[in-house]
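**Q** below are the sequence and a predicted model; questions follow.
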Amino acid sequence: MKKFMDEDFLLQNDTAKRLYHQAAETMPILDYHNHLEPQVIYEDRCYPDIAEVWLGRDHYKWRAMRADGIGEDKITGKASGREKFDAWCAVMPDLIGNPLYHWTHLELKRYFGMDTIICPENADQIWEQTNAMLNTPEYSVRNLLRKMKVKTLCTTDDPLDDLHWHKLLKADFEIRVLPAFRPDPVLNIEKEGYLEYLGKLAELTGEDCGSWEGLKAALKKRMDHFAEQGCKLSDHALNGDFYAPADEAQIQKLLDQKKADQSLTISQLRQYRGAVLVFLASEYVKRGWAMQLHIGALRNNNSRMFAKLGADTGYDSTDDPMIAGQLNSLLDAMEQNAGVPKLILYSLNSKDYEVLATAAGNFQDGSLPGKIQLGSAWWFCDQKRGMEKQLDTLAEVGLLSRFVGMLTDSRSFLSFPRHEYFRRILCNKLGTWVENGEAPQDWTQLEKMVRNICYDNAVRYFEF
């Protein structure tokens, strides 16, 4: 019987072990999509206790706690940090089989050097040892990033953001903390407050955002602003209605309809979002930015808890839209306009992996290896089975060797061992192919492939 989470955790054969320990283990991290707060990084905060850094803003853990019968007071409520921590320790033994069980133990091991099993019996020891470390300068936010050998991370930022903290970090921190352009508020014309948002954008840019031409001019100015701070990529969250063809006059009519407080049909919403996406893609091509499309999240489903806690608090789930036709039509519209930019396609529903991966193949143009690719297993899919399925799909209908690798998509400064989790799964996948005679035991090629997927491909792809 193997020891729990030993040095060869998830590595099931000798080839996998060699690939991980000689090629993957020491690679730095480029985390190109997360939701960390640049202000917290600039201020180099020290967390007061393990509960705040472990459980604060982590809706993955919140969902698990609710499912295990923990009351909201000990999740997002007014219970003390110790009470919330004790509740989490009580949940952990019930999480065997959930990736959180592995991730949380990796976090304890990699940041704090503790091999202790997380359970109620060990809660006092973990609380005391971790808090003693957290209350030292060596465990400030910046040093937490240094411990994981993070070289670059990209936050997720609204077009209205002044990027003040990114500017300060640029001159003050050796780890690159770069913005990523997230214009979702411009796409979602049906949302309450849309016109107010356009008003803020107009005030900031001096453009008439009530007109289609003025809105495009305003977005260009904000992209220029982001580019000045080193932005290299964008991100867009899409539901199942994101493309239908429309000309410029039709888009202006839809804006006018919105200003007249008239509802838009599903078809009209597709037209509007499609036009914005095609326009944005043309600007990304000019700037050399990568475009990310995150498709298939069904958000804020519990209206009572949304009213109480707001978004991103653990009440989202996987959607099941039919996206193949819209996606290929959207990419074709981009191609006919200014070309498809560097593009990474994600789905929260793993049934769509082949849809995304084969759509990517339709629009490769030979200008860049892996220019359009299936993105990493995301959110509910970033567990062992989901990662293996994503790797298999990309290998089978694309080029795994050109994959830009893992991201955390996280709000937690303790989330970076997820890169290790992914790297172990990757090495085991490749090692198994070699051991089964499905790939040659060419160590030079294999180790190069591992290093590329772990880090080097992303550096080249995003031009960092």
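**A** Good, I have the coordinates.
**Q** alpha carbons only for contacts and neighbour counts from here, please
**A** Fine.
**Q** tell me how far Leu254 lies from Met114.
**A** 58 Å (C-alpha to C-alpha, to the nearest Å).
**Q** looking at these two, which is more packed in?
**A** Between Leu254 and Met114, counting by other C-alpha atoms under 10 Å, Leu254 is the more crowded of the two (20 against 15).
**Q** show me where the stretch 301-450 of the chain has strands.
**A** Assigned by DSSP state E, counting those that start in this stretch, the strands in the stretch 301-450 of the chain fall at 317-318, 342-347, 372-374.
**Q** what's the most buried one of the ones you listed?
**A** strand 372-374 (a mean of 28; mean count of other C-alpha atoms under 10 Å).
**Q** tell me how far that one is from the chain's mean position?
**A** Counting by C-alpha atoms, centre = their mean, to the nearest Å, strand 372-374 is centred 15 Å from the centre of its parent chain.
**Q** residues contacting that strand, please?
**A** Under the contact criterion C-alpha atoms under 8 Å, 6 or more residues apart in numbering, strand 372-374 has outside partners 342-346, 353, 356-357, 360-361, 363-364, 390, 394, 398, 403.
**Q** equivalent analysis for stretch 149-156, please.
**A** By C-alpha under 8 Å, 6+ apart, stretch 149-156 touches 27-38, 175-182, 235.
**Q** looking at those residues, which are in helices?
**A** In helices, judged by DSSP state H, the following of those are found: Pro38.
**Q** quick one, what contacts the residue nearest to Leu238 when sequence neighbours are not counted?
**A** Excluding the flanking residues, the one nearest Leu238 by C-alpha to C-alpha, 6 or more residues apart in numbering is Ile295, at 4.8 Å. Each residue near Ile295 by C-alpha under 8 Å, 6+ apart is listed here: 237-240, 345-348.
**Q** the structure to be compared is supplied as follows:
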Amino acid sequence: MKKFLDENFLLQSATAQKLYHDYAKEMPIIDYHCHLPPDQIADDINFNNLTHAWLYGDHYKWRAMRANGVDEQYVTGGASDADKFQKWAETVPYTLRNPLYHWTHLELQRYFDIDAVLSGKNAKEIYDAATAKLQTKEFSIQGLIKKMNVRVICTTDDPIDSLEHHQKIARDGAVAKIAPAFRPDKAMHADDVPALNTYIDKVAAVSGIEVNSFDDYLKALKNRHDYFAANGCKVSDHGLEQIYAEDYTDAEIGAIFKKIRANEAITYTELLKFKSAMLVHFAYWDHEKGWVQQYHLGALRNNNARMLSKLGPDTGWDSIGDFSQARALSKFLNKLDGTDQLAKTILYNLNPADNELMATMIGNFNDGSVAGKVQFGSGWWFLDQKDGMTKQLNTLSNMGLLSQMVGMLTDSRSFLSFPRHEYFRRILCNLFGDDIENGELPNDIEWVGKVIQDISYNNAQKYFNW
């Protein structure tokens, strides 16, 4: 019987072990999509305690605690940090076969050298030991980043953000490159016309451009896009239920925008046309600057209206949606490709039923100009676990070139999440190891090792040009 989470965790053959330890393990990390707060990086803070570092903002853990019958006061409520951690520790034994069980113990090992299996019985001991380390310079936020050998982090930032914290990082220096990513979802959210109008006013104010027409709005947003580029941005990101690719004319969008600015209701067709126009213009700007554009597709967000009203978004009430993806996605990419304005693109799906769809869609628009120009992104959100990542890797292998994949990302709000890259690499090495052991691939460890290093780091470094 193998020991839990030993040095050969998830590596089921001698070949897989060699591939991981000799080739993947020491590769640096490029985390090209996450939700880490740049102000905390800029100030290089120390967390108050393990709860502060581990449970604040982590809706993965919050969902598990709620499912285990933990009252909300211990999740997002007013209980003390020590009591919240106790409730989390009591929940952990019940997360067997959930990726949280693996992630929790990987993070305890990699950051704090704690090999114990967390439970309610040893919660205080582990909490105190980790909290003491978190007070030291080595365990400041930048210390944690350095400990994980992270070279690049892309945060997720709204077009109206000042980027003052990124500017401070650029002035002061940091242990890794910290770059913003342009996330303009609110700029096209015409589902709520009054809220969009409030947002448009903010765009006008921060850009210094009065917005009375759709052309004015584009100028103001382009001003922000340029501003992000001037502050080191090379990546955009969109979190959408699905791609919007309705046909429209400039006159139609101008008229729709006038209705929005007059706080008039718009029809569903007008909503689709407006969103489609916005996506196209964002994509044109990304291509113009040589950015990489990312589309995270398929989340059904904020399902629990009562808890949304109480706690707000991004607090653990989202799920996989079953949106139609193929036809609009094909139409959108084809429109951009038709005028040679398709930027390097990464597509992520949240519904695993869309794996084959995405893996074949990228092949339609890989034109030979760049290796892996259009990417099928790694398992995302509910799919960034052993089964989800394995299925994504196998699907990409079957229908595309896994060797050109740009690897893993954390998509996390926690500075303790970087071992997810290790988790991905172990799964990757195990897949290749199994194929070699089974005679399905040649026993060319040097070449396969190079491919693994490329997927782990080199491809992303080249693709994003860092």
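**A** Ah, there it is. As the structure is a prediction and not an experimental result, all values here were calculated from the model.
**Q** now compare the contacts of Ile295 of structure 1 with structure 2 and keep only the conserved ones.
**A** Compared against structure 2 with both residues aligned by TM-score structural alignment, their matches' C-alpha atoms under 8 Å, those retain 237-240, 345-348.
**Q** closest to His21 of structure 1 among the residues you listed?
**A** Tyr346 (29.0 Å; C-alpha to C-alpha).
**Q** any idea what that closest one aligns with in structure 2?
**A** When structure 2 is aligned by TM-score structural alignment, Tyr346 of structure 1 is paired with Tyr348.
**Q** touching, that match and Trp381? I think so.
**A** No. Contact status for Tyr348 of structure 2 versus Trp381: not in contact, 9.8 Å apart, counting by C-alpha atoms under 8 Å.
**Q** and the residue nearest to Leu238 of structure 1, how far from Pro185 of structure 1?
**A** 16 Å.
**Q** map Cys429 of structure 2 onto structure 1.
**A** In structure 1, Cys429 of structure 2 lands on Cys427 (TM-score structural alignment).
**Q** isn't its match right up against Asn13?
**A** No. If you go by C-alpha under 8 Å, Cys427 of structure 1 and Asn13 don't touch, sitting 9.8 Å apart.
**Q** look up the closest residue to Tyr94 of structure 2, ignoring the ones flanking it.
**A** Asn68 (7.6 Å).
**Q** number of residues surrounding that neighbour?
**A** 16.
**Q** then Asp44 of structure 2?
**A** If we define neighbours as other C-alpha under 10 Å, then Asp44 of structure 2 has 18 of them.
**Q** I'd guessed it sits against Leu144; true?
**A** No. Judged on C-alpha under 8 Å, Asp44 of structure 2 makes no contact with Leu144 at a distance of 10.0 Å.
**Q** what touches both of those two?
**A** With C-alpha under 8 Å, 6+ apart as the test, Asp44 of structure 2 and Leu144 reach no residue in common.
**Q** sorry, back to before: which one in structure 2 is aligned with the residue nearest to Leu238 of structure 1?
**A** Under the alignment (TM-score structural alignment), Ile295 of structure 1 maps onto Leu297.
**Q** any idea how far Val150 of structure 1 is from Gly199 of structure 1?
**A** 38 Å.
**Q** for Pro183 of structure 1, same thing?
**A** Distance, Pro183 of structure 1 to Gly199 of structure 1, using C-alpha to C-alpha: 15 Å.
**Q** hang on, the earlier thing: mind putting the strands of the stretch 301-450 of structure 1 into JSON lines with distance to Glu138 of structure 1?
**A** As requested, the strands of the stretch 301-450 of structure 1 are exported to JSON lines (distance: least, C-alpha to C-alpha, whole Å):
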{"stretch": "strand 317-318", "distance to Glu138 of structure 1": "37"}
{"stretch": "strand 342-347", "distance to Glu138 of structure 1": "36"}
{"stretch": "strand 372-374", "distance to Glu138 of structure 1": "38"}
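**Q** closest to Asp161 of structure 1 out of those strands?
**A** Comparing the strands of the stretch 301-450 of structure 1 by C-alpha to C-alpha, strand 342-347 comes nearest, at 23.5 Å.
**Q** what's in contact with that closest one?
**A** So strand 342-347 of structure 1 is in contact with 285, 288-296, 353, 356-357, 371-378, going by C-alpha under 8 Å, 6+ apart.
**Q** repeat for stretch 128-148 of structure 1
**A** With C-alpha under 8 Å, 6+ apart as the test, stretch 128-148 of structure 1 has contacts from 28-29, 40-41, 44-50, 111-112, 413-414, 416-417.
**Q** surely Asp185 of structure 2 is in contact with Leu221?
**A** No. Taking contacts as C-alpha under 8 Å, Asp185 of structure 2 lies outside contact range of Leu221: 12.0 Å.
**Q** who's more crowded, these two?
**A** Comparing Asp185 of structure 2 with Leu221 by other C-alpha under 10 Å, the one with more neighbours is Leu221, at 24 against 16.
**Q** aligned partner of the more buried one in structure 1?
**A** By TM-score structural alignment, Leu221 of structure 2 lines up with Leu219.
**Q** shouldn't that match be within a helix?
**A** Yes. With DSSP: H, G, I helix; E, B strand; the rest coil as the criterion, Leu219 of structure 1 is part of a helix.
**Q** for Pro120 of structure 1, see how far away it is.
**A** Per C-alpha to C-alpha, Leu219 of structure 1 is found 52 Å from Pro120 of structure 1.
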